[in-house]
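Colleague: What would the 3D arrangement of this be:
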Amino acid sequence: MAVRRLVACAVAVTVGFGFASAGIASTAVAEQGTDRGETQRIIDGFVADGVPGAMVYAGNESGTWTVRSGTAKLGTERPIRPSDRVRVGSNTKMFVAAVVLQLVDEGKLRLDAPIEEYLPGLVQGNGYDGNKITLRQLLQHTSGMGNYTDDTLYDPEAQQREWQPEELVRIGLSYPPSFDPGTKWEYSNTGYILLGMAVEAVSGKEIGAQITDRLLRPYGLTQSNYPESGDKKIRGPHARGYDAFPGRGVEDMTEQLEPSVAGAAGALISTGPDLIRFVEALLDGEVVSPELLAQMRDTVPATDFRYGLGLQEFALSCGGSAWGHSGGIPGYFTFTTVTDDGRTAFLVANGRRADGTRVPSLEAADSALCAQQ
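Modeller: Model prediction:
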């Protein structure tokens, strides 16, 4: 059976499943005295709505604090901790974008070069022309590329097999373009698979090795790793991740997801402290040149946020904005945010609500960031 038909069925039924509330008391740990009650109320609501567990890790230059609710593992009372490793999904895109921009700084890639220049003949047919789609458009989701994860990410069969990037791109190309390149915005994971392939084409190293060598090691992100194809384990302390599929009910997805199905679009494993450390370094100008950081922060309207080059901008209810990225992947939803004045917030939820929807992560992050003003 074709992958597309499988996943259409899977997604249609998955939204009808949820998670039994863990029934674990909420906890708050704070190294600062400010009341975090609103943030606690929000994540308690996530658990009441069926999410197994949730945590917000936040802070500023004065210190950090944590609120959490539910459990890191069903059947136990162990809460999610800041040091727990989880799959962070599309937070990976910030790292891919940083590698691409470093290669631009080095003269090995050009932002406004067509993808055809680096991957000749790959993006052609079904209305696509790789000569008209630039790296900038792929980074910013303005390419019009079809989204391969509509077919794969929540399909139980597709989750289990190893994938080559070219295969994922072909799935994306099987959808006609959503619009002419550069004319609109629409999220496409296929674009980031292509960017990972372009990085390898000019450097001779796979994107995971580039992320490790250029970002994880130099910035001391010791609790993060980009798993190789075939490595489904999360090593070290971690929160379990849960999801639901037709005929299977609630499943522990922690070691079931084949990382190559996410690839450069979302394979990274990390923690809240590591992600915050990276975004802080990025915004402080330590990762890419000032000129390219300014372009990274040059955003276009998206949905309830604005999107730059691998970086999301979120308006805050208390004024100003936060920068970072969200990440949804079977088992986990994560959200990393940092403001220019040094406030930080990281959210993780290890499952969906009972109605099959993801948690309203911006509400929790907004609460945590605005509580620090």
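Colleague: switch to C-alpha atoms for all contacts and neighbour counts from now on
Modeller: Fine.
Colleague: Run a quick neighbour tally on residue 341.
Modeller: Residues lying near residue 341 (other CA atoms under 10 Å) number 11.
Colleague: residue contacts, it?
Modeller: For residue 341, no contacting residues are found, by CA atoms under 8 Å, 6 or more residues apart in numbering.
Colleague: please redo it, this time with the cut-off set to 10 Å
Modeller: For residue 341, the contact set (CA atoms under 10 Å, 6 or more residues apart in numbering) comprises 60, 61, 320, 322, 373.
Colleague: Kindly report the same for residue 252.
Modeller: 73, 74, 240, 241, 242, 243, 244, 330, 331, 350, 351.
Colleague: Who wins on neighbours among those?
Modeller: residue 351 (34 neighbours).
Colleague: Show me the two of the contacts of residue 341 that sit farthest apart.
Modeller: Within the contacts of residue 341, 61 and 320 form the most distant pair, 18.1 Å apart (CA to CA).
Colleague: When these two are compared, which one has more neighbours?
Modeller: Taking neighbours as other CA under 10 Å, residue 61 and residue 320 compare with residue 320 leading, 13 against 9.
Colleague: From residue 30, how far out is the more buried one?
Modeller: 25 Å (CA to CA, to the nearest Å).
Colleague: what's the answer for residue 12, then?
Modeller: Residue 12 is 41 Å from residue 30, by CA to CA.
Colleague: The two - which one has more neighbours?
Modeller: For residue 12 and residue 30, the more surrounded residue by other CA under 10 Å is residue 30, and the numbers stand at 16 against 11.
Colleague: Now that one. Nearest residue, chain neighbours left out?
Modeller: Excluding the flanking residues, the one nearest residue 30 by CA to CA, 6 or more residues apart in numbering is residue 65, at 4.2 Å.
Colleague: And this one, please, so the two structures can be compared:
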Amino acid sequence: MTIRQLLEHTSGAPNGSLELLLRHIEDPTSLEQQLEALGRDYADQEHIDAINDVPWTAPGQFVYSNAGYVALGMLVEEATGRSVEDLLRERVFGPAGMRHSSYPDEPGLNGPVLREDAWVGETWEGGWWDLDGFDPDVFSHAGAVVSTTADLAAFNEALLTGELVGPEVLQEMLTPTAASGFYGLGVYAVLDPCSTPEDPQLLWGHDGASFGTLSIVLGSADGTRQIAIGATGRDLSALVPRWDVGDLLVPALLATC
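Modeller: Purely as a prediction, here's the structure:
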């Protein structure tokens, strides 16, 4: 595989997160085993081992892979001799002004934060999972950053205006691949509801989902408009959730026109 394939999710690698957890769950119906798996301390190599134990799709198809981004983080650390945490602090958090973001490797957060809770349906006692013991190593380089909506907006603005990468690299990132039609390198595009059919415009950003929270940040290409949303209480009980973050996202975007 190539680095570009990892960045654009066309390497053929499976997602990896579920495969990683299932290696430590004998009974998928056991709440205790699932919570224990979410609280385990995982090494990066375990993510790679998990996807190498299952079939891959053919290279060139778009398949979102968390494990692929774990591999990218491992490559960055090998190439620089520094940790992803240090590099994020120096090259992303600092320049973007993200004063309330961190890259934890242990469960637990201090201060006024969204709880990591998930709705799992009436079949479970109480209906809710308390995921305070969730270990960010479950996602590692693919999504272990803890942030705020203000910091997410600051990051997206800094990225889109060229403060974090040069213009040639940024253009590469913002060019959707043929395999997906909407995903570039680490970011994706959606149609701006403020634009017209005669002059369609795109918004750029990304979403993120742990097992109890959801977040999304989108911004205009010139960085003048940003919107970020964070929500807890993710619904894991059905394929169709009880609420859709898009119900809030679209009106919020229209309010920025």
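Colleague: ranges for the helices of the stretch 201-350 of the first structure?
Modeller: 207-211, 272-283, 290-296 (DSSP state H, counting those that start in this stretch).
Colleague: Using a markdown table, lay out the ones you listed together with mean neighbour count and distance to residue 257 of the first structure.
Modeller: Shown next, in a markdown table, are these (neighbours: other CA atoms under 10 Å; distance: least, CA to CA, whole Å):
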| stretch | mean neighbour count | distance to residue 257 of the first structure |
| --- | --- | --- |
| helix 207-211 | 21 | 17 |
| helix 272-283 | 21 | 21 |
| helix 290-296 | 16 | 30 |
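Colleague: quick one, strands of the stretch 51-200 of the second structure?
Modeller: Remark: strands assigned in the stretch 51-200 of the second structure by DSSP state E, counting those that start in this stretch are 117-119, 128-130, 188-191.
Colleague: Residue 194 of the first structure corresponds to which position in the second structure?
Modeller: Residue 194 of the first structure maps onto residue 71 in the second structure, with residues paired by TM-score structural alignment.
Colleague: so what's that match up against?
Modeller: Applying CA under 10 Å, 6+ apart, the residues contacting residue 71 of the second structure are 3, 6, 44, 45, 47, 48, 77, 140, 141, 142.
Colleague: Likewise for residue 134 of the second structure?
Modeller: For residue 134 of the second structure, the contact set (CA under 10 Å, 6+ apart) comprises 35-41, 106-108, 116-117, 210-212.
Colleague: Alignment lookup: it to the first structure.
Modeller: Looks like residue 134 of the second structure aligns to residue 257 there (TM-score structural alignment).
Colleague: Distance check, its match against residue 263 of the first structure.
Modeller: 11 Å.
Colleague: go on, residue 196 of the first structure?
Modeller: Taking CA to CA, one finds residue 196 of the first structure at 8 Å from residue 263 of the first structure.
Colleague: Those two: which has the busier surroundings?
Modeller: When residue 196 of the first structure and residue 263 are compared for neighbours, residue 263 comes out ahead with 27 against 24, by other CA under 10 Å.
Colleague: I'd say that one and residue 191 touch.
Modeller: No - checked against CA atoms under 10 Å, the pair residue 263 of the first structure and residue 191 is beyond contact range at 11.4 Å.
Colleague: Let me know how buried residue 101 of the first structure is, in neighbour terms.
Modeller: The tally of other residues near residue 101 of the first structure (other CA under 10 Å) stands at 25.
Colleague: whoops, residue 157 of the first structure was the one
Modeller: Neighbours of residue 157 of the first structure under the rule other CA under 10 Å: 12.
Colleague: Just give me the residue right at the centre of the second structure.
Modeller: residue 208 (3.5 Å; CA atoms, centre = their mean).
Colleague: dump the residue contacts of that one.
Modeller: By CA under 10 Å, 6+ apart, the neighbours of residue 208 of the second structure are 142, 143, 214, 215, 216, 217, 230.
Colleague: any chance of these in JSON lines, with neighbour count and distance to residue 167 of the second structure too?
Modeller: Listed next are those as JSON lines, based on neighbours: other CA atoms under 10 Å; distance: CA to CA, whole Å:
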{"residue": "142", "neighbour count": "20", "distance to residue 167 of the second structure": "24"}
{"residue": "143", "neighbour count": "17", "distance to residue 167 of the second structure": "25"}
{"residue": "214", "neighbour count": "17", "distance to residue 167 of the second structure": "30"}
{"residue": "215", "neighbour count": "19", "distance to residue 167 of the second structure": "27"}
{"residue": "216", "neighbour count": "20", "distance to residue 167 of the second structure": "24"}
{"residue": "217", "neighbour count": "25", "distance to residue 167 of the second structure": "21"}
{"residue": "230", "neighbour count": "18", "distance to residue 167 of the second structure": "29"}
